[in-house]
Every structure is written in structure tokens, then in C-alpha cells.
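In: pasting the structure only:
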């Protein structure tokens, strides 16, 4: 069951303050991914509307890409519903003063499987480092087809596209997996984010941000982050900020 909250514009703006070292635009992309994975179309549409009104928002094509890649983790139906909502939000955000938001209407790439396998394997190795062969073998033992598709289609065709940087995609993946209660995959991608250069502080900021958009967050989310990053230590400033949110 979807558990996304109904968020107001002022609340969204507040939640996007005080999140350094997490980049604000990267946080917006991650929010798009998390809400897509949850599947609550109405609440997702509201947040898409609000994000598009933010003066320092990411490029809409990047926002759409964050939604698109989530089909790998939450399924085609939820991604399609969110993409349709985002397109409508872009239409609503266009006006004579701000200009029209134009989204690409043709596929970015053709069907070059050799290229997809090559760049997918490279990205897979970047994420999982010395564990990459073992993780690949686990997938292929479960299903040789799924193992092959994961590298060629998932990492190669989708996640290696240059619309988003690998580090941005990594944050979006974490945000999408957090509400899905998939501990092994989330734990692996937290480690992958570290391997790509994200600091523990950045990842904890993401962990603190995303649950605020939901009525419920599985306990496995915190378990996964702690398994890789260790127990979280909250500063006095962060504690005060958290209390402001709780009672606002």
C-alpha cells in the first residue's frame, strides 16, 4: 500500500533546507524517485508540481530520468503512472512568463546491445568493486536471464545514460529502495554509493530526508544504512532541526 504523505509547498521548501552536504538538486531528484517507487499518483503529482516551481530545481529532463530509472526497482506500472503525472505537471508549469517546459519526444538511444553490455559492466564494477563478480554470480545462479539483463539492460541501457551522473543515480536508487523493504538490495546500494564517493554524512542526510515524505518507512531502511555506515550520531543542530519539523 502506498504510504506517501500529502505535502504542501511550504513544507517541501522547509524540508529542502539545512540538508548540506546533500546537494539540493540531487535531493529533489531523489524525492522524485522515492515517490515514484511508492506509487501514490495524487501525492506524487502534487510534489512534482511544487518541485517544478522551485527556482533552483534540476532540469526537468533530469527529473524525468530519475522517475524513469525507478522502473528497474519498483516496476513498469508505477514508473509509467509517475511519468504521465510528471508530463502533466510540466504542462501546468509552463506559462508565458516562465516559458514552456519542453521534454524530449524521441528515444535518447538506439538498440546497441554491445555498447550496453560494455558500459553496464563498467558501471557495475564501479558500484560493487571487489564484490562485483560475486554479486553478478548470485544473480546469474538465480536466473541467468535476469543476471544478464541486470548488467546489459539495467546498468547498461538505463543507469549508464549520461543524463544523470552515476552519483546522482545512486542517490535516486537509494531513495526508491527505502520504502520498498528490500534490505539486501538497499544495503548493496548504500555500499555502492560509498564506492562512488558519497560521504556517510551525505547519505545520512538522504536517509533523514526521504522518510519525511511518508507515513511509514520500513525498519529495513535504517538497518541497511547502519550496516554499511555504522550507527548514526546526530548533532545538536540536527536534533533541533528535527524537532522543528516534528512540531511544525
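Out: Looks like it came in fine. None of these values were measured; they are calculated from a predicted model.

In: Only C-alpha atoms from now on, for both contacts and neighbour counts.
Out: Noted.

In: for the lengthiest helix in the chain, which positions count as buried?
Out: With secondary structure taken from DSSP state H, the chain has its longest helix at helix 76-93. Across helix 76-93, burial judged by 16 or more other Cα atoms under 10 Å covers 78-83, 85-87, 89-90, 93.

In: again, but for stretch 173-186
Out: 173-180, 183, 186.

In: starting at the chain centroid, how far to whichever strand or helix holds residue 123?
Out: If you go by DSSP states H and E, residue 123 is part of helix 113-128. In this view, helix 113-128 has its centroid 20 Å away from the chain centroid, taken as Cα atoms, centre = their mean, to the nearest Å.

In: The helix or strand that comes right after that helix: which residues count as buried?
Out: Reading on from helix 113-128 to the C-terminus, the next helix or strand found by DSSP H and E is helix 132-142. Buried residues in helix 132-142, defined by neighbour count with 16+ other Cα under 10 Å: 136, 139-140.

In: okay, pairing it with this:
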């Protein structure tokens, strides 16, 4: 697949996740690294997140789990919104995060639930 095609796919996928916040994300990344902003769209969203094996909804569920374990609040917040935009419900996300205790990630579970509660309050 050529770079232009991957970029188009990356833009489409990232728009589904970030919606009207995509432009701000790209602007912020470009400020410190124009190359990274290009890489993010082509490689991260064009090659990886646009693959057909999983839907965006399924990918966002995986990403939410990983970001909860890593305790990356800003990225988790963005992907919680992305998950909600792509078919995950707050109830399903709570279950997903609660399952982290099954792998002895209790503090990570608490972290994820705290971040989810913050955005749930903002949406009301």
C-alpha cells in the first residue's frame, strides 16, 4: 500500500476516534515534531488501527485496557471518548476496566474507573 493511501486511511480512522478534536491533536504533535504527526497518521492510524481484523470498537476496547494499565490519563481520556463514539457504552467500558482485577491490576483498574468517571461527569 502506498503512503498516500495509508495517510487517507489514517485520517479516516483517526477522525472516527477523535472527531472534531483531531485537528487539535495534530497541531499539538506538530508543534514538537512534524515528523511524528505524519508518522502517527500513516503508521499508527493508517497501518495499525485501520487493519480489518478488528473493528474500531474492538480496537478501542483493547486500547482502553492498555492505557488503564499504563496509567496514561490524557491518552486514556481520548480513547474513552473514541470508544464511546464508536459503539462502546459506559457500562461496557466499566466491565472492561473492572476485568483488570482478574490479572491483579487493581490499582490500574481503579485508575481507569476514575478517569472514566471524570469523562462521564463531563458528558452530562
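Out: Now that the structure is in, tell me what you want to look at. Fair warning: this is a prediction, and the values are worked out from it, not measured in the lab.

In: Provide the TM-score value for the superposition.
Out: Remark: TM-score between the superposed chains equals 0.88 [TM-score structural alignment, normalised by the length of structure 2]; 121 aligned residues with a Cα RMSD of 1.7 Å.

In: which of the buried residues of stretch 173-186 of structure 1 lies closest to residue 131 of structure 1?
Out: Within the buried residues of stretch 173-186 of structure 1, the smallest distance to residue 131 of structure 1 is 15.1 Å, found for residue 186 (Cα to Cα).

In: any idea what that closest one aligns with in structure 2?
Out: Under the alignment by TM-score structural alignment, residue 186 of structure 1 pairs with residue 76 in structure 2.

In: these two touch, right, that match and residue 70?
Out: No: applying Cα atoms under 8 Å, one finds residue 76 of structure 2 not in contact with residue 70, separated by 9.3 Å.

In: show me the contacts for the corresponding residue of structure 1 for residue 25 of structure 2.
Out: Under the alignment (TM-score structural alignment), residue 25 of structure 2 maps onto residue 135 of structure 1. If you count contacts by Cα atoms under 8 Å, 6 or more residues apart in numbering, residue 135 of structure 1 has them with residue 128.

In: rewinding a little: give me the mean distance between the helix holding residue 123 of structure 1 and structure 2.
Out: When structure 2 is superposed, helix 113-128 of structure 1 averages 0.7 Å from its matched positions, counting by mean Cα distance after the TM-score superposition for structure 1.

In: For the most centrally placed residue in structure 2, give its distance to residue 60 of structure 2.
Out: Nearest to the mean C-alpha position of structure 2, counting by Cα atoms, centre = their mean, stands residue 79 at 2.8 Å. With distances taken as Cα to Cα, to the nearest Å, residue 79 of structure 2 is found 6 Å from residue 60 of structure 2.

In: same check, this time on residue 15 of structure 2
Out: 13 Å.

In: Please say which of these two ends up with more neighbours.
Out: Shown here are residue 15 of structure 2 and residue 60; by other Cα atoms under 10 Å, residue 60 has more neighbours (26 against 16).

In: Using the three-state scheme, assign that one.
Out: Under DSSP: H, G, I helix; E, B strand; the rest coil, the three-state class of residue 60 of structure 2 is helix.

In: any idea what it aligns with in structure 1?
Out: Aligned counterpart of residue 60 of structure 2 in structure 1: residue 170 (TM-score structural alignment).

In: Which strand or helix spans the closest residue to its match other than its chain neighbours?
Out: Distance criterion Cα to Cα, 6 or more residues apart in numbering; nearest residue to residue 170 of structure 1, sequence neighbours excluded, is residue 193 at 5.7 Å. Assigned by DSSP H and E, residue 193 of structure 1 belongs to helix 183-195.

In: what does residue 146 of structure 1 align to in structure 2?
Out: Residue 146 of structure 1 maps onto residue 36 in structure 2 when the alignment is built from TM-score structural alignment.

In: Can you spell out which helices and strands pack onto the helix or strand containing that match?
Out: In the assignment (DSSP H and E), residue 36 of structure 2 maps to helix 34-39. In terms of contacts (3 or more Cα pairs under 8 Å, 6 or more residues apart in numbering; DSSP states H and E), helix 34-39 of structure 2 is packed against helix 22-32.
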